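A.B. asks: Need the 3D shape of this:
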Amino acid sequence: MLPEKDPGNSEVTELAPNTPQDELNSPPARSKLLGCFQVLGAFFILFNVWGLNFAFGSFQSFYALNYIQSSTASDIAWIGTIQSWLLIVGGLLSGPLFDLGYYKTMIFAGSFLGVLGMMMLSLAHQYYAIFLSQGVCMGVGFGLLYVPSITLVSRSFTSRRAVALGVSTSGAPAGGIIYTVMFNQLISRLGFPWTVRLMGFVMLGLFIAAAILLLLPERGSRKLEITQSRSLIDLKAFKDLPFWSFTVANFFLYLGYITPFYYIPTYAETKLGTSRTMASNVLLISQASSVIGRVILTLFAHYCGSMVSWVSCGILSGILCLTWISTDSLARFILFAAFYGGISGALIPLPPSVFAHVCPDPKRLGTWLGMAQSLSSFASLLGPPIAGALASINSTGSADLNFLGIQLFSGITMAFGALQLLGLWYLLYTKRGKRGFF
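C.D. replies: The predicted structure follows:
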């Protein structure tokens, strides 16, 4: 049997022909310190790639009400959704490259494109330029970083996988908080160009720190020649029912998940009459709750099972989006934003934790996860623009949106996706022999 290269540690592990399945499903042995480095490095990467996506609500409000007022809410939402779609669909390429050991190259290329896109955004004044820099360039760069980062952490832990993913992915809302604060505090003082440039310098510093932490294990190790080729797509996955069940459920959850974060500031300003600062503060409250929620709920998943936690968070998130309809005061809206951020935040770290049980071959975990996330990513591409289009019906512009369409769309799609997870649970029991809540 051919030796397999581990991207996180360039050692070769020769698998014996009669290796038990439990051993095949276990990651290579790593020191606790090395695992902490990988979690912290992934935290910094997700701080940038998802943090800027969560902060897009501030960009959305600024673009719609001040910067490019001639563009509709749906048009502007496409900028953020293209970025998030490319971020996830990039796993179709970065997943197999991770399995082949090209993690170092993807860190450098993805970091360069992300910072380049941010700097080009500071020079943009028209919709098409903003779309290409913030949507396309940054999205492609982030797509080379996201799936490999969470896959590396997922393969590095077994019993505490959900906790490790919860800590590392908490970088996403933490980044959303910092970048939202930076944008709103600097935009009135420095203007749009220098605000964006300073955010780009922060990105650069964190990418450098992440590269040092994630590539540290490769120092002094012997460069290995790749002896086994991999395709971008493993056709076996398309014949696997648990793979499709996971993908469909994740699709509907993603369809509604990010949408409230895009429209929270606009809702606060236009429907509740708050200032831009207060509207951004509500978004910050939601993101801060997401940091706490991810850690607490993944600890809960460690003791009670990732699957039951994922189902519960999906159903509760959908219900919360429906309760958004009754938030006719600032106090109620803050409560909604806080609870939604805290509960929905776990929907990011829990799927990769469960997917380790979906994929039957741990050596193809990166490829299968990249394929599943890429298919689900179309939900992130379509969700906010569809919600924006629904909100624009019978409205006269971005300041007069019908938010009932956004609220119903997000709530119903997320609840439906959570119900689909029950089918995945049954398939993992019958097809993979998984017992309990794993």
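
A.B. asks: When you work out contacts or count neighbours from here on, use the C-alpha atoms and nothing else.
C.D. replies: Noted.

A.B. asks: For this protein, which segments count as strands?
C.D. replies: 4-6, 9-13 (DSSP state E).

A.B. asks: So for Ser410, which of those strands sits nearest?
C.D. replies: Nearest to Ser410, of all those, is strand 4-6, at 39.0 Å by C-alpha to C-alpha.

A.B. asks: Residues in contact with the closest one: which ones?
C.D. replies: For strand 4-6, the external contacting residues (C-alpha atoms under 8 Å, 6 or more residues apart in numbering) are Glu11, Val12, Thr13, Glu14, Asp99, Leu100, Gly101, Leu224, Ile226, Gln228, Lys363.

A.B. asks: Next, the buried residues of that strand.
C.D. replies: Buried positions in strand 4-6, judged by neighbour count with 16 or more other C-alpha atoms under 10 Å: Glu4, Lys5, Asp6.

A.B. asks: before we move on, what about stretch 175-187?
C.D. replies: For stretch 175-187, using 16+ other C-alpha under 10 Å, the buried residues are Gly175, Gly176, Ile177, Ile178, Tyr179, Thr180, Val181, Met182, Phe183, Asn184, Ile187.

A.B. asks: Output those residues in CSV, with distance to Asn281 appended to each entry.
C.D. replies: Shown next, in CSV, are the buried residues of stretch 175-187 (distance: C-alpha to C-alpha, whole Å):
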residue, distance to Asn281
Gly175, 15
Gly176, 12
Ile177, 9
Ile178, 12
Tyr179, 12
Thr180, 9
Val181, 8
Met182, 12
Phe183, 12
Asn184, 10
Ile187, 15
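
A.B. asks: Now, those residues that are in helices?
C.D. replies: Of the positions in the buried residues of stretch 175-187, Gly175, Gly176, Ile177, Ile178, Tyr179, Thr180, Val181, Met182, Phe183, Asn184, Ile187 sit in helices, assigned by DSSP state H.

A.B. asks: quick one: contacts for the first one?
C.D. replies: Each residue near Gly175 by C-alpha under 8 Å, 6+ apart is listed here: Leu46, Phe47, Asn48, Trp50, Gly51, Leu52, Phe54, Ala55.

A.B. asks: about what we covered before: and of the contacts of strand 4-6, the nearest to Ser380?
C.D. replies: Asp99 (25.0 Å).

A.B. asks: For Gln38, see how far away the closest residue to Gln126 other than its chain neighbours is.
C.D. replies: Distance criterion C-alpha to C-alpha, 6 or more residues apart in numbering; nearest residue to Gln126, sequence neighbours excluded, is Ile68 at 7.2 Å. Taking C-alpha to C-alpha, to the nearest Å as the measure, Ile68 falls 40 Å from Gln38.

A.B. asks: To compare with the earlier structure, here is another sequence to fold:
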Amino acid sequence: MTDNTPIDIIHSRDHDGDIAPEDSSKKEHRNSVERTPATIQHDKLGDDVPPDGGYGWVCVASVFWINAHTWGINSSYGVFLAHYLTNDVFPNTSPLMYAFTGGLSISCALLIAPLATYLIHLFGTRAVLNLGVFFETLSLIGSSFVTQRWQLFLSQGVCFGFGMGFLFVGSVGITPQWFSRRRGLAMGINAAGSGLGGMMYSLAVGAIIPRLGLSWAFRILGILACVVNLVCANLLRDRNKAVGSRYKAFHLPLLKRPEFLLFLGWGVLTMLGYVAILFSLSNFATSVGLSPHQSSIISALLNLGQGLGRPFVGMFSDKLGRINIATFLTFLCGVFCLLIWTFARSMGLVSFFAVLVGTVAGTYWATVAPVLAEIIDLRDLPGGLSITWIVLVPPTTVAEPIALLLRNNRSEDYVYLHVQIFTGLMYIAAAVCLWLVRGWKVGDNIRVKQEMAAAAATGSEEKETGLVQKSERAGISDSGVHCSPVPTKKALWYPHALLRSMVAARKV
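C.D. replies: Reported below is the predicted structural model:
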């Protein structure tokens, strides 16, 4: 479930690709006037060139395995949930309470993200990563001794979420610091770790519980996670000083921007569908007559689809546009739920759906930060993502309980029909939110180009005459030709302009 762009790292100046070459005379004049010590240090930090490999590949491998032993292990909760529901492990515990445990792990990981970002600033990346290893190990080993449901909530829910959050925030921003040209490939490999880890541990948990019991399943996971994460956490090296990293927990003015609010809507609606698929598919398999072993295979295939699909999502996003791909694949996931999942009854069809939907269900996690970087200024990205993680806490907490409440236990053949419809509609509604953002972005790109053209024309006239003509301010050149008026930011949201931009064939 990891993402392709750092949440706490930004460059100390704008991306080189977003800045037009500056006129040498203007640059010399600016340097002679504005070269303060702070500016000189600012430029030095911004001139960093990633090595695009080298030790970066060690970091890629380390983050891959951290993802496999955090989000991957968390993805296997669907197998635990199926076991809890069918065996009444903790008496007097309702299915709704079991569902909250899985949601708590994700929501707590997101809730702790701003604190983890702040702690990186105080104590460094490695300290935060090792703190995550401690909490996750404590969670899994502690879960093997629980005897009451509140202990399960604290161990497998809250404590595991804290460990996963510290490891996620500490590791997700490191790989982009080492790569430039190969960044998409490197981040795609990182994102695949959670899917492939989920596949491995769904199969492992499904095999261990019948043979060794629930307690030893937790202990084995705890030992493996501790060893692997501890090694990987201490192999990672950040380049915070080289890239000029800075930290900001929140940027509240973003909440005044309609495009950012729609972006948050995309996340909330996607998470309501994603968590429902992730944790319900294994139990759905048992509801249609498959065995517990077969249901664990279904959960593994879902994670296999995520592991195989996420690198391709990243590569296609670079080629066809990040917002375009995120919108299309989010919509496609909703269609798969409505047209395939609702008719899946056999092992073959359920397996086909699991792999197919896995390739697109986690599109949000593969594109969330790149999409946000297209919407807001790069300098505001950490603050925007921190707000995003907090906003996602409620939907990730309640998504699976909602799914369990929607089950129709009185219907033998269509127990999960309402869940399937709910999930599909959530993904489609999320795609509509992002489609509106796409329309705004297309219009905004046109507005920026027109502003640049107008500024270039004005600058050329000033160089020749040294004066700014009043007619130019009115949009009329010396030749009497009327220049196209630049639309205002507010005008981009007019219904006719927005609709025209939404259907425009543009790479955004």
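
A.B. asks: Could you tell me the TM-score of the two chains?
C.D. replies: The TM-score (TM-score structural alignment, normalised by the length of structure 1) is 0.85; 417 aligned residues with a C-alpha RMSD of 3.2 Å.

A.B. asks: What about the contacts of strand 4-6 of structure 1, which are in helices?
C.D. replies: Asp99.

A.B. asks: Report the contact partners of the residue opposite Gly405 of structure 1 in structure 2 once aligned.
C.D. replies: Structural alignment (TM-score structural alignment) places Gly405 of structure 1 against His418 in structure 2. By C-alpha under 8 Å, 6+ apart, the contact set of His418 of structure 2 is Leu406, Arg407, Asn408.

A.B. asks: Find the nearest non-adjacent residue to the equivalent of the first one over in structure 1, please.
C.D. replies: Okay, so that is Leu406 of structure 2. Matched by TM-score structural alignment, Leu406 of structure 2 corresponds to Leu390 in structure 1. Spatial nearest neighbour of Leu390 of structure 1, excluding adjacent residues (C-alpha to C-alpha, 6+ apart): Gly405 at 5.2 Å.

A.B. asks: Kindly provide the distance from that neighbour to Pro173 of structure 1.
C.D. replies: Going from Gly405 of structure 1 to Pro173 of structure 1 by C-alpha to C-alpha gives 25 Å.

A.B. asks: With Glu269 of structure 1 instead?
C.D. replies: 22 Å.

A.B. asks: Of these two, which one has the most company?
C.D. replies: For Glu269 of structure 1 versus Pro173, the count of surrounding residues by other C-alpha atoms under 10 Å is larger for Pro173: 30 against 18.

A.B. asks: Contacts only, for Gly35 of structure 1.
C.D. replies: By C-alpha under 8 Å, 6+ apart, Gly35 of structure 1 lies in contact with Val153, Ser156, Phe157.

A.B. asks: Just the closest of those residues to Ala209 of structure 1, please.
C.D. replies: Val153 (16.7 Å).

A.B. asks: What about the closest one, how many residues nearby?
C.D. replies: Val153 of structure 1, neighbours per other C-alpha under 10 Å, totals 26.

A.B. asks: Give me the residues contacting stretch 138-155 of structure 2.
C.D. replies: Contacts with stretch 138-155 of structure 2, where a contact means C-alpha under 8 Å, 6+ apart, come from 90, 93, 100-101, 104, 156, 159-160, 214-219, 221-223.

A.B. asks: and these, which are buried?
C.D. replies: 100-101, 104, 156, 159-160, 214-219, 221-222.

A.B. asks: Filter those down to the ones in helices?
C.D. replies: Phe100, Thr101, Leu104, Phe160, Leu214, Ser215, Trp216, Ala217, Phe218, Arg219, Leu221, Gly222.

A.B. asks: quick one: the third one and Pro395 touch, right?
C.D. replies: This points to Leu104 of structure 2. No - using C-alpha atoms under 8 Å, Leu104 of structure 2 is not in contact with Pro395, being 10.4 Å away.

A.B. asks: List the buried residues for stretch 236-249 of structure 1?
C.D. replies: By 16+ other C-alpha under 10 Å, the buried positions in stretch 236-249 of structure 1 come out as Ala237, Pro242, Phe243, Trp244, Ser245, Phe246, Thr247, Val248, Ala249.

A.B. asks: quick one: it aligns where in structure 2?
C.D. replies: Counting by TM-score structural alignment, stretch 236-249 of structure 1 sits on residues 253-266 of structure 2.

A.B. asks: repeat for stretch 125-139 of structure 1
C.D. replies: The aligned range for stretch 125-139 of structure 1 in structure 2 is 147-161, by TM-score structural alignment.

A.B. asks: now do stretch 338-354 of structure 1
C.D. replies: Aligned by TM-score structural alignment, stretch 338-354 of structure 1 corresponds to residues 355-371 of structure 2.

A.B. asks: what do you get for stretch 274-286 of structure 1?
C.D. replies: Using TM-score structural alignment, stretch 274-286 of structure 1 corresponds to residues 290-302 of structure 2.

A.B. asks: roughly how far is the matching stretch from the heart of the chain?
C.D. replies: Here stretch 290-302 of structure 2 is found 26 Å from its chain centre; the criterion is C-alpha atoms, centre = their mean, to the nearest Å.

A.B. asks: ditto for stretch 93-111 of structure 2
C.D. replies: 19 Å.

A.B. asks: Only the buried residues of it, if you could.
C.D. replies: Across stretch 93-111 of structure 2, burial judged by 16+ other C-alpha under 10 Å covers 95-96, 98-111.

A.B. asks: In ChimeraX, how would I select just the buried ones from the contacts of strand 4-6 of structure 1?
C.D. replies: Applying 16+ other C-alpha under 10 Å to the contacts of strand 4-6 of structure 1, the buried members can be selected in ChimeraX as follows:
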select :11,99,100,101,363
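
A.B. asks: nearest to Val163 of structure 1, of the contacts of strand 4-6 of structure 1?
C.D. replies: Lys363 (22.0 Å).

A.B. asks: Going by neighbour count, which residues in the match of stretch 274-286 of structure 1 are buried?
C.D. replies: So, applying 16+ other C-alpha under 10 Å, buried residues of stretch 290-302 of structure 2: Leu290, Pro292, His293, Gln294, Ser295, Ser296, Ile297, Ile298, Ser299, Ala300, Leu301, Leu302.

A.B. asks: With distance to Leu235 of structure 2 as added columns, please give these in TSV.
C.D. replies: Formatted as TSV, the buried residues of stretch 290-302 of structure 2 follow (distance: C-alpha to C-alpha, whole Å):
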residue	distance to Leu235 of structure 2
Leu290	42
Pro292	38
His293	36
Gln294	37
Ser295	36
Ser296	32
Ile297	33
Ile298	34
Ser299	31
Ala300	28
Leu301	30
Leu302	30
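
A.B. asks: Just the closest of these to Glu400 of structure 2, please.
C.D. replies: For the buried residues of stretch 290-302 of structure 2, the residue nearest Glu400 of structure 2 by C-alpha to C-alpha is Ser299; the value is 15.2 Å.
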